[in-house]
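K.L.:
need coordinates for the below:
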Amino acid sequence: MKQKNETVLLTGASQGIGYAVLERLLVEGYKVVATDRCIDALETKLDDFKRTYGDQLDYYAIDLLDPRLAQQVAQLCREYQFDHFVSCAGVLSIGNVHSMAAEDIKQMFDINTFGALTMIQQVAEGMKHRQSGSIVVIGSNSANTPRLNIGAYAASKSALHMLVKCCALELAEYGIRCNIVSPGSTRTEMQTQLWHDDYGEQQVIEGNLEQYRLGIPLSRIAEPADIAKSVLFLLSDAASQITMHDLRVDGGATLDN
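P.N.:
Next comes the predicted model:
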């Protein structure tokens, strides 16, 4: 599935799933414009990639909460002709929906939902003119399954899923595909912050009836590379007839609900 001479805009590139996606894109020969909200983090984390893949990699600080986001992305789209967009940036605040501060819930929606949508809107304009393109958004298997302690996050991802599917329907006439990759429990900082002394990886795998949570039938936590491989598939010509799809990558944890 190697691709050449195609350019990808990537958010959330400095860690977790975004970092794994960046690595796979570079290995497969894509040119990548990597973004994250902190330029220092990008420069530090991507230094080795820059030495190895210098001609394939550029990076910029993009904060999804910046009120100038649309203008910044529009400028990038004028400088680069993006064949693909991969949205990996996201945040998770832990707490009960009924008691969480409204500003914390709003921030998750501003980043996870509206920030991603603004990126899609700007990138799609250039793709429409070229009558081609593919967009892959990292969602979550919690978007379809209620969870304790992460309800606001799940709601922000659920709204994102529907927006992406509707964009897929609207953009199909321009030859643009829009798909979702929905990870389950994945070995990232976002996941491990949920673990504590008496609750960790093995408990996630086994499930927890007290939290109304199934286990993982494949009996392992996903690695960021597992998610990255799914993203690369949906970007590639191997998925040329796939759009509006939610690809669940959770080891069966939500029984494909």
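K.L.:
rest of the way, CA atoms for contacts and neighbours
P.N.:
Will do.
K.L.:
which residue is the nearest non-sequential neighbour of G115?
P.N.:
With C-alpha to C-alpha, 6 or more residues apart in numbering as the criterion, G115 has its nearest non-adjacent residue at 4.9 Å, and that residue is L64.
K.L.:
check which helix or strand that neighbour maps to.
P.N.:
In the assignment (DSSP states H and E), L64 maps to no helix and no strand.
K.L.:
count the neighbours of it for me.
P.N.:
Around L64 there are 24 other residues, counting by other C-alpha atoms under 10 Å.
K.L.:
likewise P67?
P.N.:
Per other C-alpha under 10 Å, the neighbour tally for P67 reads 10.
K.L.:
same question for V231.
P.N.:
Here the number of neighbours of V231 (other C-alpha under 10 Å) works out to 23.
K.L.:
surely it touches V136?
P.N.:
Yes - V231 lies in contact with V136 (C-alpha atoms under 8 Å); the separation is 6.7 Å.
K.L.:
quickly list what's touching both of the two.
P.N.:
Common neighbours of V231 and V136 (criterion: C-alpha atoms under 8 Å, 6 or more residues apart in numbering): V181.
K.L.:
following the longest strand along the chain, which helix or strand comes up?
P.N.:
Longest strand of the chain, by residue count under DSSP state E: strand 176-183. Sequence-wise, the next helix or strand downstream of strand 176-183 (DSSP H and E) is helix 189-192.
K.L.:
give the buried residues for that following helix.
P.N.:
Residues Q191 are the ones in helix 189-192 that count as buried (16 or more other C-alpha atoms under 10 Å).
K.L.:
which other helices and strands contact the following helix or strand past that helix?
P.N.:
With elements assigned by DSSP H and E, the helix or strand that comes after helix 189-192 is helix 201-206. Using 3 or more C-alpha pairs under 8 Å, 6 or more residues apart in numbering; DSSP states H and E as the contact test, no helix or strand touches helix 201-206.
K.L.:
one more sequence to fold, the one below, so I can look at both together:
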Amino acid sequence: MPVLVSGGARGMGAAIAREVIEQGGQVVLADVLEKEGQDLADSLGSAASFIHLDVTQETSWERAVSHAQDRFGQLGGLVNNAGILLEGRVETTTPEQWQRTIAVNQLGVFLGMKAAVKAMRSAGGGSIVNISSTAGMTGFTDCFAYVASKWAVRGMTKAAALELAQYGIRVNSVHPGDTMTDMIAGAVASSGAVTTHDQIPLGRYALPSDISKLVLFLLSAESSYISGAEHVIDGAVTAGTPAH
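P.N.:
Sure thing, here's the model as predicted:
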């Protein structure tokens, strides 16, 4: 099943792309990071391809989906993984920071789903996995816009799951806790505003490969009756948080 992964050049997206290839699939890595994305695609072989993608632009998404169809014949899976974290509290976040965060993390997911629907309908169905966060399950300080965007991803996932079920398209969200990616490493370096190991019941941060295995399950036929659900993978950090 050909899968399109946004933000696929590094971090969690790269781990998902590698997992797709290891499981015998085909992957289109889509990212603004052209050299990193192309180098990764080249290293993964003929079952991988790279295309430049600005997730905030509808025409860019349309080109990426068409590229997947041209290269691999159809599109069966989409992973909306691209995201940014701009730190700021409610009283310090600027309108520009807010708009940039919403454009990438929320608008980008919407445009990705919209672009994929026609291709998945023609393929007879498909699976969309939207990468949210534990910040889409509860509140966090110092990342006001990010929290808002990740709650939106959770809601959009549920609405899309209801609308697209008739076409055999499943939609789920994945909510990782702190995962050792460049984005989290940057947050640690700038302010240390992440969960520490002693605050995680399982005693460690997630690895990108931990997340990729869950994503591959949700993309696969093994999860054929799972749709509209949020899947938390955080080492039990939010296990004691009341349900919303």
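K.L.:
circling back: please say which position in structure 2 the residue nearest to G115 of structure 1 maps to.
P.N.:
Using TM-score structural alignment, the partner of L64 of structure 1 in structure 2 is V55.
K.L.:
ok, its match - contacts?
P.N.:
6, 61, 82, 104, 107-109, 111-112.
K.L.:
what's the neighbour count on the equivalent of C143 of structure 2 over in structure 1?
P.N.:
Superposed on structure 1 with TM-score structural alignment, C143 of structure 2 falls opposite I150. By other C-alpha under 10 Å, the residues close to I150 of structure 1 number 17.
K.L.:
kindly report the same for T138 of structure 2.
P.N.:
Using other C-alpha under 10 Å, T138 of structure 2 has 15 other residues around it.
K.L.:
helix, strand or coil: sort out it for me.
P.N.:
Secondary structure, DSSP: H, G, I helix; E, B strand; the rest coil: T138 of structure 2 is coil.
K.L.:
can you pull the contacts of the residue mapped onto R177 of structure 1 from structure 2?
P.N.:
Mapped onto structure 2 by TM-score structural alignment, R177 of structure 1 lines up with R170. Neighbouring residues of R170 of structure 2 by C-alpha under 8 Å, 6+ apart: 125-128, 161, 164, 224, 226-228.
K.L.:
how about D63 of structure 1?
P.N.:
Contacts for D63 of structure 1 (C-alpha under 8 Å, 6+ apart) come out as 36-38, 69.
K.L.:
is it true that the match of C143 of structure 2 touches S99?
P.N.:
No - with contact defined as C-alpha under 8 Å, I150 of structure 1 does not reach S99; the gap is 11.9 Å.
K.L.:
distance-wise, check the spatially most central residue of structure 2 relative to L107 of structure 2.
P.N.:
The residue lying closest to the centre of structure 2 (C-alpha atoms, centre = their mean) is N81, at 2.2 Å. For N81 of structure 2, the distance to L107 of structure 2 equals 13 Å [C-alpha to C-alpha, to the nearest Å].
K.L.:
what about the alignment partner in structure 2 of I221 of structure 1, neighbour count?
P.N.:
Using TM-score structural alignment, the equivalent of I221 of structure 1 in structure 2 is Y205. Using other C-alpha under 10 Å, Y205 of structure 2 has 18 other residues around it.
K.L.:
list the contacts for Y205 of structure 2?
P.N.:
Residues in contact with Y205 of structure 2 (C-alpha under 8 Å, 6+ apart) are 177-180, 197, 235.
K.L.:
farthest pair within these?
P.N.:
Checking these against each other with C-alpha to C-alpha, the farthest-apart pair comes out as M180 and G235, at 13.2 Å.
K.L.:
who touches both of those two?
P.N.:
Shared contacts of M180 of structure 2 and G235 (C-alpha under 8 Å, 6+ apart): 205-206.
K.L.:
residue range for stretch 101-109 of structure 2 in structure 1?
P.N.:
Aligned by TM-score structural alignment, stretch 101-109 of structure 2 falls on residues 108-116 of structure 1.
K.L.:
now the matching stretch, how far from the centre of its chain.
P.N.:
Centre-to-centre, stretch 108-116 of structure 1 and its host chain are 11 Å apart (C-alpha atoms, centre = their mean, to the nearest Å).
K.L.:
cool, stretch 27-44 of structure 2 as well?
P.N.:
The gap between where stretch 27-44 of structure 2 is centred and where its chain is centred comes out at 16 Å by C-alpha atoms, centre = their mean.
K.L.:
check the mean deviation of the lengthiest helix in structure 1 from structure 2.
P.N.:
Ordering each helix of structure 1 by length in residues (DSSP state H) puts helix 151-171 first. Aligned to structure 2 and superposed, helix 151-171 of structure 1 gives a mean residue distance of 0.7 Å (mean C-alpha distance after the TM-score superposition for structure 1).
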